[in-house]
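Colleague: With the sequence up front, the predicted model follows.
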Amino acid sequence: MTIPGMMKGMVLTGHGGLDRLEWREDLPVPVPAAGEVLIRVGAAAINNTDVNTRTGWYSKAIRGDTASGAAKGYGNLVEKDGGWSGAALSFPRIQGADCCGEIVAHGTDVPAARVGERVLVRAVQPAAGAGTGVGASTFGSERDGAFAEYTCVASENAVAIQSGLSDVELASFPCAFSTAEGMIQRASLGAERVLVTGASGGVGSAAVQLARRRGAHVTAVSSPQKVDALRELGADEVLARDAEPPAQAFDVVLDLVGGAWWPALVEALHPGGRYVTAGAIAGPIVELDLRTLYLRDLAFFGCTHQPASVFADLVRYIEAGEIRPVVARTYPLQDLRAAQEAFLSKVHVGKICLVVRE
């Protein structure tokens, strides 16, 4: 195929509100470097990390919930450390952590046979120079992502997939499901009792499916109008967001919320239980009584880094039909602002996806 010199896409011009998202039709198509592939993007999806990166919520200057600045941002408070990695973010940036597409070109040191492969992109990738450590970067944050017609990525982070699902359906998986699977693997979750907060969102609904796949008894935390949808995904019980979870009732808590409710989540663990977090949408600052931690022999895990095996496992689950996509709504990429507004309303279950190429 002939690869054009220019492409269309949505560009983040700086930290702030939705007005910082700018549609462009004159973006240069990236050229794959050594070890990289060029992907023609078919579909993408929206994640909390896209919104949080736009607003600069990752800055240590911000102590509130993610919703407080989701529409307008936080002004100049976040310029020095508003990026996902805790460093300054460079602009303009093409966001988009979720990507399903086709390899159309390659750099040196990549087999030509990869051209034509349908792929999913690893959303959480090893940071440059991390070696065997736990440094990580996010596709669409530390480097340009999928909110454009073409994107480049290291060949090993473009994982071939064989599936009858559409590009939109496949694009709903990478970021949310790999985050959830990373949490579950860190906790070594088995056929145990698990509490999942934020269960109607992308990561939460993925965690419900993935925990059920392992034989866990799943209690999902969400609003009453989403009970039926969560039960269809595999939740055994659904707990209202303002309800107190039963004390010492769970082996594992998979938490994406944090905030004022956090002490109750710790109390919900029985002795020897494991608390796992990969988000704090209700607020990052919480209070811990260290006596609870050590007298009850609890284990706490923060989950960002993912070994390559997590994404490989996820692709295997998809190909085997062991998990299913949950697409709440679809928008064309050009309508990303409207898609983020719908995302921020939090009335959906699952993912809001973006069609990049028909």
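Modeller: The structure has been received and is ready for your questions.

Colleague: Only C-alpha atoms from now on, for both contacts and neighbour counts.
Modeller: Noted.

Colleague: so what does the helix or strand encompassing E341 touch, helix or strand wise?
Modeller: For E341, the element it lies in under DSSP states H and E is helix 336-345. The helices and strands touching helix 336-345, judged by 3 or more C-alpha pairs under 8 Å, 6 or more residues apart in numbering; DSSP states H and E, are strand 351-355.

Colleague: Let me know the angle separating the strand it packs on from helix 336-345.
Modeller: 170 degrees (axes from the mean of the first three to the mean of the last three C-alpha atoms, to 10 degrees).

Colleague: List the contacts of strand 351-355.
Modeller: Contact with strand 351-355 is made by 42-47, 168, 171-172, 201-202, 326-333, 336, 339, 343, as judged by C-alpha atoms under 8 Å, 6 or more residues apart in numbering.

Colleague: Mark which of those are buried, thanks.
Modeller: Among the contacts of strand 351-355, those classed as buried by 16 or more other C-alpha atoms under 10 Å are 42-47, 168, 171-172, 201-202, 326-327, 330-333, 336, 339, 343.

Colleague: put this beside the first:
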Amino acid sequence: MTAVLLTGHGGFEKLEIRDDVAVPVPGPDEVLIKVAAAGINNTDINTRIGWYSKGVTGATSDGGADGYETTNDDDASWSGVALSFPRIQGADCCGRIVAVGKGVSPDRIGERVLVRNMLRSYVGYRPWECWTFGSECDGAFAQYAKAPAPETYKVDCDWSDAELASMPCAWSTAEGMIHRAQVGKGEHVVITGASGGVGSAAIQLAKRRGARVTAIAGGNKAKQLRALGADQVVPRGDPLSDHVAPQSVDVVLDVVAGSGFPELLQALKRGGRYAVAGAIAGPIVELDVRTLYLKDLTFFGCTFQEDEVFENLVSYIERGEIRPNVAGTWPLEQIVEAQKEFLSKNTGGKLVLTIPQ
């Protein structure tokens, strides 16, 4: 089959397109999926460049093309455990089941499915543990992928394959943050990186719960974000206090971090909640601990997801409560061009690879 192999941590040269890769064989309780489309996410690039290594302190974009000289391969995965190479990346998988392993009903063959990107079955459903599809196991940047049957979900909707493939990683990350922070009706929520996959998903998901949303993104994205439901858009780089009163925000959903972190805490009310699932502007921030404890703030680091997060997401899709936000598609063999566009941050919404059939 055709697949993109990640051969090590580094720049684009570590992505090798091959057409002689063996088709995976589903084991017990697994299914084989003919992949139709696979979304691009920060985690794919972070893993390729080794950004998760503690030796890296810069923004994702700093090493997006060439990687980092300070990466330590021993801790360069999101889990802190060294990856084995080659690896087929791709956390987002939309396709159809074409074969099943022992213990899986053959009636599932033909289902159009999404794979939960945070896999729990491989670690025995232990609390706070999971594998990422395309990191600890091979993922969707290939014509075929295998996945655990219980974590491969049939989805009935009229969306295109590319639209469905835009959902798993970004939308489950956003829903996971909102779930952990228990966003409620009428609350004021600030969302950083709001034009990206996670941010634009968080706008819809927060509005679905009745929240009032302030989105932070490039000024040229304001019209698009308002169309997704944002009540207010703050141009990236503007002082947040010029647009949002101090101590007026109930929840911050952050995927940016970096130098703007202190402003987010100043905007939070006493007893406010801060949920974070990314640090594209840099992982090292300035924290005045007095702000944390004197305002009785609660921090949520959001990676692990309870089962209901992805299950709820599938139900929202099937009930038509959310809509996809696909900004562009590329064929699999143009993965480098697609990742360059992703890193440019010029396009709002998700970028998706289509897989040759």
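Modeller: That came through fine. Being a predicted model, the structure only gives us computed values, none of them experimental.

Colleague: Just the buried residues of the helix holding E341 of the first structure, please?
Modeller: Buried residues in helix 336-345 of the first structure (16+ other C-alpha under 10 Å): L336, R337, A339, Q340, F343, L344.

Colleague: before we move on, the earlier item: so which of the buried ones among the contacts of strand 351-355 of the first structure are in helices?
Modeller: V168, A171, G202, L336, A339, F343 (DSSP state H).

Colleague: can I get these in a markdown table with distance to L210 of the first structure?
Modeller: Formatted as a markdown table, those follow (distance: C-alpha to C-alpha, whole Å):
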| residue | distance to L210 of the first structure |
| --- | --- |
| V168 | 20 |
| A171 | 17 |
| G202 | 12 |
| L336 | 28 |
| A339 | 26 |
| F343 | 22 |
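
Colleague: Farthest-apart pair in those, please.
Modeller: Within these, G202 and L336 form the most distant pair, 17.1 Å apart (C-alpha to C-alpha).

Colleague: Residue in the first structure paired with P28 of the second structure?
Modeller: Matched by TM-score structural alignment, P28 of the second structure corresponds to A34 in the first structure.

Colleague: pretty sure that match contacts D109?
Modeller: Yes - counting by C-alpha atoms under 8 Å, D109 is a contact partner of A34 of the first structure at 6.0 Å.

Colleague: Touching both of the two, which residues are there?
Modeller: With C-alpha under 8 Å, 6+ apart as the test, A34 of the first structure and D109 reach no residue in common.

Colleague: count of neighbours near K351 of the first structure?
Modeller: 27 (other C-alpha atoms under 10 Å).

Colleague: Alignment lookup: G86 of the first structure to the second structure.
Modeller: By TM-score structural alignment, G86 of the first structure lines up with G80.

Colleague: How about D109 of the first structure?
Modeller: Using TM-score structural alignment, D109 of the first structure lines up with G103 in the second structure.

Colleague: what sits against the spatially closest residue to that match that is not a sequence neighbour?
Modeller: Spatially, and ignoring its direct neighbours in sequence, G103 of the second structure is nearest to D29 (5.4 Å; C-alpha to C-alpha, 6 or more residues apart in numbering). The contact partners of D29 of the second structure, taken as C-alpha under 8 Å, 6+ apart, are V100, G101, K102, G103, V104, P148, A149, P150.

Colleague: among the residues you listed, who's most crowded?
Modeller: Neighbour counts for the contacts of D29 of the second structure peak at V100, which has 25 neighbours (criterion: other C-alpha under 10 Å).

Colleague: ok, now how distant is the closest residue to A339 of the first structure other than its chain neighbours from V41 of the first structure?
Modeller: Nearest non-adjacent residue to A339 of the first structure, counting by C-alpha to C-alpha, 6+ apart: Y331, 6.4 Å away. According to C-alpha to C-alpha, to the nearest Å, Y331 of the first structure and V41 of the first structure sit 15 Å apart.
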